[in-house]
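Visitor: What follows is a predicted structure for the sequence shown.
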Amino acid sequence: MSSGTDTQTLEFQAEVQQLLNLMIHSVYSNREVFLRELISNASDAIDKLRFEALKQESLFEDDPELKIRVDFDAEQRTVTITDNGIGMDRDDVVENLGTIAHSGTKRFLEQMTGDQQKDAQLIGQFGVGFYSAFVVADKVEVFSRKAGVEPQYGVHWSSEGKGAYTIETIERSQRGTAVVLHLPQEQEEFCDGMRLRHIIRKYSDHISVPIEMPAQSGSAPQQSEEKGAEQGEEEQEQTPQWEVVNRASALWMRPKSEISDEEYKELYKHVAHDFEEPLTWLHNHVEGRQSYVSLLYIPKRPPFDLFEQKPAHGVKLYVRRVFITEDTEHLLPRYLRFVRGVVDSDDLPLNISREMLQHNPMISSIRSASVKRILDRLERMAKNEPQMYAEFWESFGRVLKEGIAEDHGNREKIAKLLRFSSTYEEKETPDVSLDDYIGRMNEGQNKIYYVTAESFNAARNSPHLEVFRRHGIEVLLLPDPVDEWLVAHLNEYEGKQLVSIAKGELDLDQLTGEQAEQEKAQREEKEQAYKDLCSRLQEKLNDKVSEVRVSHRLTDSPACLVVGEYDFGVGMQRLLQAAGHNFPAGKPALEINPDHQLIKRLDNEAEQRLQDWALTLYEQSLLAEGGQLEDPAAYVKRVNSLLTE
C-alpha cells in the first residue's frame, strides 16, 4: 500500500446521509441481512466482470477463478467481504458510495414518519444495499481496483457514517473489492465463523459463484483489517485454508422438486433487491425449438421506482449461466414492470447487445410466453386465491391497467383481471370485476356504465349518478388518472359497450320499463316549459358551452356539464394539458335540472343577475367535474354577491 495520494474528505449526498442516519439509528430487527446485501453486491460485480470479459478476456488478468470470500477477526471485531469481480475506480467509488442513483429514494425518504418501528419496516421494503453495512458497523472501509487498471490506481474509501467519507488512491494488486466492517462490541456476535456460515447458507446459498470462508471454525490469522483487505488475500491464497460454504450453482437450473420455498424466497430477495418475501413465483423449464429457463416473481409491494420512466431493476437475462443484462423493456412489456426474476437461455449468443434484444425472434418468443404465464397465474389467483389477488391489485392494479392500451393481443385477458369500485356497494377498495358487473345487469341492459373523477369521493358524489341511483342501475366508479386511458382503449367487454354517463345524450328508456312513456312525456313537457330559459342561459355562456338543455339525468343537483359522446372527458383534457399536448377540445353542454328550486327561480331574474347565475352554474358544474376555474377570485366574489341577496 502506498502512503496515500490524492486523499480527499467529501460530504455525502443529502439523501445518502438521511439513509445512513436511518441505518445507524434504526431498530431494524433483522440485522443479519447486511451480509446478504454485501454478498449480493459482490455477486453482481462478478456478473459484470463475466459480461465485460466476453469482449475483453484480459480483464480476468491472472485470476480467472471467480469467487467471494468472507473472513472475520474476532479480536479486532472486523468482518471482511472480498470479491474478484469488476471492481471500482475512484469515480465509481464516489458515484456508488457517495451518492444514490436509486430513482425512488426521494419518495422513500418522504415517507419517513419519525416512528422508529414504522421507519424500520419501510427500510426493509426499500432495500438499501451497501448502506445496510451501517446497521451493524460503526466504521466501514472499502478497498477496490477496477479490472484492467494498473495496481497504483487502487482506491481506499472510509467512513463512520457521520456526514462525510474519506477517499484516497492506493496501490492494490488484487482486482475487485473488499469491504471491511468494524463492529462495535454490541455487534460482536457477527465475528463468529458458525454464525456467518449460518447466515450465508440461509440467505446466499443460491449465489452461483463460490462463497469461501476459513476452513477452521475459529478466526483465521489476520494481521490487520487493511492488510487482510489489500494484501492478505495473496498470502492466504498460498495456503489452502478456505472452504466453499454455499452450493455455488444457479438455483433456477435445478428441478422445482429440489428447491424449497425458502430458497425461492431468498433468490427473490437477491434478484429484486427487496427485503420482503415475494407474493408468488413461476418457475418454468422450456425445451424444444428453443431452450430456456424462466423464474419470475411477483412482489408483495410496489418498488419505489414503479412509476419512474426507467426503473432500476427488471428481469435478469442470462445466457448459459452468464449474466448479460438486467432488462426493463425487452423481456416484458412496461405494464408488467413490477415483475422480477431470471431468464436463462441456452440458445442466445453470449455477445447479444441491447440493439439485438429489440429485434431477436427468440426474445420475442420468450416475452410472449412469459406474459401469458403471468396473466394465467393472475387469473388463477383471482379465481382461487381472492385474498392474495386483492393484495396484488392494491399494489399493482394501476400498473396492470396500462396493459389495456399497451397490449392489444391480451386485452381481453387483462380486462378480466381488472377490479373497480362501483355504486353496488360504494366501497373505496376496488373489488368489482367486469364479469361481476355483467352478472348484476338489469333486465334489458346491454351497456356497462362508468363515471371517471379525480377521487373516489368525487366519483361517488358525481351529479351524473343521480338518475342511475333512482333506477337502481350499477355504475363503475373510476377515480385513478390511468382510468381515463383505460376506457379510451377498452370500448367493450364480452360484447357489452362501455359508456360514460358524463358523455352525450342519455337514453335509459329501455331500462325504465312501464315508467318510460310517462317519464318521456314529462321530459318533453319540461323541455318546452324551459325552452326560453335555456336560450337565455346559452346566450350568457355562448363562448363556454355548446348548448344549454333540460337534463334527463339530474334529480338533486341544479346543473351539470356533459361533453360530446366522442369528445375527451374533463379528466382526460386535464391530463393532456398537464402533459403539454394541444388537442381540439369541443365545448361541453350545460344541462339544467327543471325540478331544482334554483332553476325554477331563474325565469324571473333580470339579465345582469341571470349572467351571474349562468356563470356560477357553469363554474360549479366545472368544479364538480374536477375542472379548474380560469378566475377563482371572480367566482368567489360572484358567489358572495349572490349569497348576500
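Guide: On my side now, so go ahead.

Visitor: When you work out contacts or count neighbours from here on, use the C-alpha atoms and nothing else.
Guide: OK.

Visitor: gap between Lys118 and His102?
Guide: Computed with C-alpha to C-alpha, to the nearest Å, the distance linking Lys118 and His102 is 21 Å.

Visitor: make that Ala53, sorry
Guide: With distances taken as C-alpha to C-alpha, Ala53 is found 27 Å from His102.

Visitor: and if you look at Asp261?
Guide: As defined by C-alpha to C-alpha, Asp261 lies at a distance of 29 Å from His102.

Visitor: which SS class is Gly627?
Guide: Recorded secondary structure, Gly627: coil (DSSP: H, G, I helix; E, B strand; the rest coil).

Visitor: put this beside the first:
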Amino acid sequence: MPTETFEFQVEARQLLQLMIHSVYSNKDVFLRELVSNASDALDKLRLEKLRDDTLDVDVSDLHIELEIDKDARTLTVRDNGIGMSYDEVGQLIGTIANSGTATFLQELKEAQDAAGADQLIGQFGVGFYSAFMVADEVTLLTRRAGESQGTRWSSRGEGTYTLETVDDAPQGTAVTLHLKPADPENQLHDYTVTWKIKEIVKRYSDFITWPIRLVPQKAGDGDETPEPETLNSQKALWARSREEVTDDEYHELYKHISHDWRDPLETIRLQAEGTFEYQALLFVPSHAPHDLFTQGYQRGLQLYVKRVFIMDDCEELLPPYLRFVKGVVDAADLSLNVSREILQQDRHIRMMRSRLTKKVLSTVKDMKAKDTDRYATFWREFGAVLKEGLVTDAENRDAILAVASFASTHADDEPTTLKGYVERMKDGQEDIYYLTGDSRQSIENSPHMEAFRAKGIEVLLLTDPVDEVWVDAVGEFEGKRLRSVAKGEIDLGAEGEEKKDGEREKQAEEYGGLLGWMKERLEEDVKEVRLSARLTTSPACLVSDAHDLTPALENMYRAMGQEVPRTKRILELNPDHLLVKTLNQAYKEREDKAELAETAELLHALAVLAEGGQPKEPARFVKLVADRLERTL
C-alpha cells in the first residue's frame, strides 16, 4: 500500500500545537509517558497470550528498550508488546477520543500565564503527544501480534501525518523521536545524554514491572558491543514495605496508572492476610477529570494476580460512586484466566470490594478530622459523585453521611455536617430543612426561604443534581426528618411566633372565595390554591405536595429517557402582601372578572419565575405585563 497522508482531527491538531510550543516546565515527563504506553502494550500482550494460547508470539522476554543515536539526534522507545494494526494507528494516534479535550483546550486558551498553562496540562495528561515537546518529528513503527504486516506512522506535528504498510516490522512498537536541536546553555534537556535518560527512568519509571533496557551506542569496528543495561528495579511498590518506598515513588506509580500529571491527594495502602490474601495500593486524585460524569468514563482498578497483570479497569473492585479512585489490587488466590463474568460472581471479589470501599471512606473520614484543607479539596472535587452512594449503597450510607458536608444558611463559607446542623437546631424544631436548586444564589433568593430567614431557622442549600434524589433515599438523620422547604405545608409556629388560631380562621374565611375562584381559573396548571405560612415579602410561590416529584426531578428522569407524568403544583398566596389583598378586594367587588383572570395568570407566572422556571407561554406573559405597564403610565 502506498504512503497516504491524513489530517489530524481538529482537537488533536490543537493539542499538537500546544505540545510543540509548550510552556510546560518539566519536559522530561515525555519519556515517562512513552515508557508507560510501552508497559501497557506488554501487559496487553501477556494477557492476550493467557487468554488465547493459539496466538503465535514469544512472551519469554518481554521488555522495553531505549536507544540513543547522538549523531542523528534520535531517541527510540521500543517494546515487543501487543503492537497496533494499520487501522488502530489511525484511530489511536490521529484522533483524540476524550470528551474533556474541548473543555481542556478552551480553559488553556483562557489561562493568563505559564503557571496556569502548566496546571491545565497537568490536569489533562497527553500521553503520546508529549513527544512533540522535545521532537521536531516523530516516527512510529509497529506490528500487531499475530499479523504479518506492519505500519509506519510519521508526523512533524504540522497538521498532517503519513501512514504506510511495511513488510519487515518487528512485533511491537518503536517510537523514534527526531529531537530538537541541542541548547548549549541547557544540558539538562539534552536527551541524547546517557546519564539524563537514566535519571528520568529512575525517577519516573523505576517501579515498572518490565525491564527497561538502555541499548548501548554502536561500538567502533572491531570493538565488542557491551550488553544492554537494565535501568529499573522492577519491584512492585505494593509488595515493598512502607519504609522502603518514598512518597515520590508512590506519586509516580499513580501518574503511570492514571495518566495524570499531578500528584494524588491521598495514598491508601491495604494488606489483607488470612484465608484470602491480597494487597492494594489506592490513590485519591487531587482533581476530578473532565469526563467523570460521562457515560463512557473508564473506571476501575488495575487487577493483578501474583504480580501478573490481569485487567486494567476492574469495575467490580469498587462501587461506581468511588469511580474516581485509581490504583492496583494484587490478589494471591485468583485464577490467571479470570474473566469479567467470573469476577461478578466471585465471593472473594465481593469481600475485597466491601473492604476496599470501607477503607476509602474511613480514609476520607480521617482526612476530614485531621486536615481540613485537604478534605475541602476532596469534597469540592468529588463530593457530588460520592453522594451517589447515599442512593445506591445502603450498607455504607452512614459512613458516607459521616464524611459528607453541605452548604447552609448558617455560614457563607463553612459547610456543615448533618450532625452539626442537628446540634444547632432550635428548641422545638423537629425537622432538618433543605432546599435544592441550580446555585446557592438562586436558592437564597427563593421565596420559599423567606419565613425561615425571618425566624433564623437554618436551611441546607443543595445544588448538585444528585441532591434531588438522595434526600428522599436517606429520609432522616438521628431521628430528624429531612424536609424540603418547597414541599408540603410548612407550619413554623413551634419554631417561632405562632399566629393565633382565630386570626388564621379569619384569613381562611376572608380569602376563601378568591382561593376557590383562582383554583378554577388555573386548573390546568395547579391542583390547589391556598394561603401560605412560608412567605413574608413575596406575593406567591409554588410548592409540591409532600410526596410529589419536584420539577427538577421530573426533568432529570426525562433527560434519562424515562417518561413521567406532569405533576400539578400548589400555588400559595401571601395574605399579608398588598397585591394579594388588593386582588381579593377586587374579586369581591367586581362582577366582571375577566381582568382579574389575567392578574391571577400573572401571579402564577411570577411564582414560576421566582423559582427559576419559565412561564408556559412566554410571549403571552410578556404581552400581559406590557399591557399592564401601559395602563399604569
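Guide: On my side now, so go ahead. Remember, predicted model here, so these are calculated numbers, not experimental data.

Visitor: Quick check: closest non-adjacent residue to the alignment partner in structure 2 of Thr7 of structure 1.
Guide: Matched across to structure 2, Thr7 of structure 1 falls on Thr3, judged by TM-score structural alignment. Taking C-alpha to C-alpha, 6 or more residues apart in numbering, and ignoring the residues beside it in sequence, Thr3 of structure 2 has Glu164 as its nearest neighbour in space, at 4.5 Å.

Visitor: hang on, isn't the match of Thr7 of structure 1 packed against Leu163?
Guide: Yes: using C-alpha atoms under 8 Å, Thr3 of structure 2 and Leu163 qualify as a contacting pair, with a distance of 5.7 Å.

Visitor: more neighbours, the two?
Guide: Summary of the neighbour comparison: Thr3 of structure 2 and Leu163, criterion other C-alpha atoms under 10 Å, with Leu163 having more neighbours (22 against 11).

Visitor: Could I get the buried residue list for stretch 457-470 of structure 1?
Guide: Going by neighbour count (16 or more other C-alpha atoms under 10 Å), the buried part of stretch 457-470 of structure 1 is Ala458, Ala459, Arg460, Ser462, Pro463, His464, Leu465, Glu466, Val467, Phe468.

Visitor: Throw the residues you listed into JSON lines and include secondary structure, thanks.
Guide: JSON lines is the format used below for these (three-state DSSP):
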{"residue": "Ala458", "secondary structure": "helix"}
{"residue": "Ala459", "secondary structure": "helix"}
{"residue": "Arg460", "secondary structure": "helix"}
{"residue": "Ser462", "secondary structure": "coil"}
{"residue": "Pro463", "secondary structure": "helix"}
{"residue": "His464", "secondary structure": "helix"}
{"residue": "Leu465", "secondary structure": "helix"}
{"residue": "Glu466", "secondary structure": "helix"}
{"residue": "Val467", "secondary structure": "helix"}
{"residue": "Phe468", "secondary structure": "helix"}
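
Visitor: what ranges do the helices span in the stretch 51-200 of structure 2?
Guide: Remark: helices of the stretch 51-200 of structure 2, listed N- to C-terminal, are 86-94, 101-110, 114-124, 194-204; assignment by DSSP state H, counting those that start in this stretch.

Visitor: As JSON lines, the ones you listed with mean neighbour count would be great.
Guide: Below are the helices of the stretch 51-200 of structure 2 laid out as JSON lines (neighbours: other C-alpha atoms under 10 Å):
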{"stretch": "helix 86-94", "mean neighbour count": "16"}
{"stretch": "helix 101-110", "mean neighbour count": "14"}
{"stretch": "helix 114-124", "mean neighbour count": "17"}
{"stretch": "helix 194-204", "mean neighbour count": "17"}
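
Visitor: if we compare those, which one ends up closest to Gly496 of structure 2?
Guide: Go through those one by one with C-alpha to C-alpha and the one that ends up closest to Gly496 of structure 2 is helix 101-110, at 48.6 Å.

Visitor: Now that closest one on structure 1. Mean distance?
Guide: Comparison of helix 101-110 of structure 2 with structure 1 after fitting gives an average deviation of 2.9 Å (mean C-alpha distance after the TM-score superposition for structure 1).

Visitor: Quick check: the match of Thr7 of structure 1 vs Thr165 of structure 2, distance?
Guide: Looking at Thr3 of structure 2 against Thr165 of structure 2, where the rule is C-alpha to C-alpha, the gap reads 8 Å.

Visitor: and what of Gly122 of structure 2?
Guide: Computed as C-alpha to C-alpha, the Gly122 of structure 2 to Thr165 of structure 2 distance reads 35 Å.

Visitor: how about the helices in the stretch 501-633 of structure 2?
Guide: Taking DSSP H, counting those that start in this stretch as the criterion, the stretch 501-633 of structure 2 carries its helices at 501-521, 551-559, 578-589, 594-610, 618-632.

Visitor: got the buried residues for stretch 473-486 of structure 1?
Guide: By neighbour count, and taking 16+ other C-alpha under 10 Å as the criterion, the buried residues in stretch 473-486 of structure 1 are 473-481, 483-486.

Visitor: and Leu336 of structure 1, what pairs with it in structure 2?
Guide: Using TM-score structural alignment, Leu336 of structure 1 lines up with Leu322 in structure 2.

Visitor: Having no further points to raise, I will conclude here.
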